[in-house]
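Fold the stuff below for me.
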Amino acid sequence: MLVKQNLKEFLSHLDTGVTLVAVSKTKPNADILEAYEAGHRIFGENKIQEMVNKYEALPKDIQWHMIGHLQSNKVKYMAHFVDLIHGVDSFKTLKEINKQAKKHDRVIKCLLQARIAKEDTKFGLQFSAIEEILAMDELTELKHIKIVGLMGMASFSSDAEEVSDEFKSLKTFYDKLNDGGADFSILSMGMSGDYKIAIENGSNMIRVGSAIFGARNYLT
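Okay, here's the model as predicted:
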């Protein structure tokens, strides 16, 4: 019952209009079912094979989000069910998602991952590269994907001002794109350690695991 209690407690303090992606990576199906029985339907995984296994075993009205870095050659394994892909950072990947989604007569929602952190280890596109992708004529030919917003990960830092500035920069860019006609609806920013700062800076989707499921099971 701990997962259900944690989830209800967390959601009770969550701002209206902010969507919670419950990060279930490494967690057993029983924990996910407990959250499901409490009414939650959106779960995030960072490894495709683990997500596929869970999809096959768990209720089919769960919305599965791919939140990890995505390799193009693995898209085919999840194209028949994934609801939203958070970390798209190349046009090549968009084309592969479109190709695989077409095989299943689906339209897969995607977020373009912007690089906002100062750390060298983060994936993501520069703002200028995102603008280039959105302006490409070839993008309009991809009928089986829909870019619905942006995702960004801030620096892993104890400097709240630095993290806030990074999130703020993405929100400003997100608004700029929408003002230019992008019609985006999702700004995915914030994880367990910084989601409060992300929400303060305009995030409407957060990815949180430990506050709901407890510490990650690194050995599973």
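
make it CA atoms for all contacts and neighbour counts henceforth
OK.

Would you mind identifying the next helix or strand past the longest helix that the chain contains?
Determined from DSSP state H, the single longest helix within the chain is helix 160-179. Of the helices and strands lying after helix 160-179 in sequence (DSSP states H and E), the nearest is strand 186-189.

what helices or strands is that next one leaning on?
strand 145-152, helix 160-179, helix 195-200, strand 205-208 (3 or more C-alpha pairs under 8 Å, 6 or more residues apart in numbering; DSSP states H and E).

One more, so I can put them side by side:
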Amino acid sequence: MPVNSEFYKNIVEELKTKNVTLVAVSKTKPAEEILELYKLGQRDFGENYVQELSEKYEQLPKDIRWHFIGHLQSNKVKYIAPFVSLIHGVDSKKLLTEINKQGEKLNRVIDCLLQVHIAREETKFGLDENELHELLTTNYTNLTHVRIRGLMGMASFTDDMEKVRHEFKSLKLLFDKYSLAFHNSPFTILSLGMSADYKIAIEEGSNMVRIGSLLFGKRS
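Prediction:
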């Protein structure tokens, strides 16, 4: 299926007026389709799997900003550390420490978002409020090769959009709390919202959305 270029052009204009970054979620999609969006001006792409991301990095233009948006295992950080632009799903001190270790080896500071568990589902990963507080206030100041840029969350998989809105609101409150506390830092990104709920996410304060199926069609 070809890329939905009409939707892309419309959403880019819409998001530009709201200062929202679009991450085009290209997992399982071939390099040719990514190139189609690239030629339209898209530079931020999101991938869920380390091997697939590494292969696409080799194949595609080097000014693409690659976002790792899946659940990242500590033993796989080394494969994407040299080039990844932003790691969205940091959900433990152990993972953050490993990213720092790989960044130190490369003499590179790696940007990260902390993933907070906002969904009422056991299958979603993320820090709870206490873990987030501990990590931000005591646990990472000695990690000089990671930079925490903000927070990321995934809503429950449900048709109940009021429930989704409530979950987004809860993360926006946490984001506001810590962005005030770290007002001199680059803690400025709130990554919330995907194809089904990005409009609600933006209404609730998201400034980065992760959209796949509306751009590339359903995954096979």
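
Tell me how the two chains score on TM-score.
The TM-score (TM-score structural alignment, normalised by the length of the first structure) is 0.94; 216 aligned residues with a C-alpha RMSD of 1.3 Å.

The residue nearest the centre of the first structure and residue 207 of the first structure, how far apart?
For the first structure, the residue nearest the mean C-alpha position is residue 86 (3.5 Å; C-alpha atoms, centre = their mean). In this view, residue 86 of the first structure and residue 207 of the first structure are 10 Å apart by C-alpha to C-alpha, to the nearest Å.

same check, this time on residue 109 of the first structure
Note on residue 109 of the first structure: its distance to residue 207 of the first structure, by C-alpha to C-alpha, is 17 Å.

Next: residue 35 of the first structure.
15 Å.

before we move on, what about residue 129 of the first structure?
For residue 129 of the first structure, the distance to residue 207 of the first structure - C-alpha to C-alpha - is 24 Å.

neighbour count winner among these two?
The neighbour comparison of residue 129 of the first structure against residue 207 (other C-alpha atoms under 10 Å) goes to residue 207, with 21 against 15.

thinking again about what came up before, any chance of the helices and strands packed on strand 186-189 of the first structure in JSON lines, with distance to residue 27 of the first structure too?
As requested, these are arranged in JSON lines below (distance: least, C-alpha to C-alpha, whole Å):
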{"stretch": "strand 145-152", "distance to residue 27 of the first structure": "23"}
{"stretch": "helix 160-179", "distance to residue 27 of the first structure": "28"}
{"stretch": "helix 195-200", "distance to residue 27 of the first structure": "21"}
{"stretch": "strand 205-208", "distance to residue 27 of the first structure": "13"}
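
mind checking which of the ones you listed is nearest residue 10 of the first structure?
Residue 10 of the first structure sits nearest to strand 205-208 of all those, at 9.8 Å, using C-alpha to C-alpha.

Where in the second structure does that closest one align, residue-wise?
Counting by TM-score structural alignment, strand 205-208 of the first structure falls onto residues 208-211 of the second structure.

Now the matching stretch on the first structure. Mean distance?
Average distance, stretch 208-211 of the second structure versus aligned residues of the first structure after superposition (mean C-alpha distance after the TM-score superposition for the first structure): 0.3 Å.

picking that back up, list the residues that are in contact with both of residue 86 and residue 207 of the first structure.
residue 188 (C-alpha atoms under 8 Å, 6 or more residues apart in numbering).

From the chain's centroid, how far away is stretch 193-202 of the second structure?
Centroid displacement of stretch 193-202 of the second structure relative to its chain, using C-alpha atoms, centre = their mean, to the nearest Å, is 13 Å.
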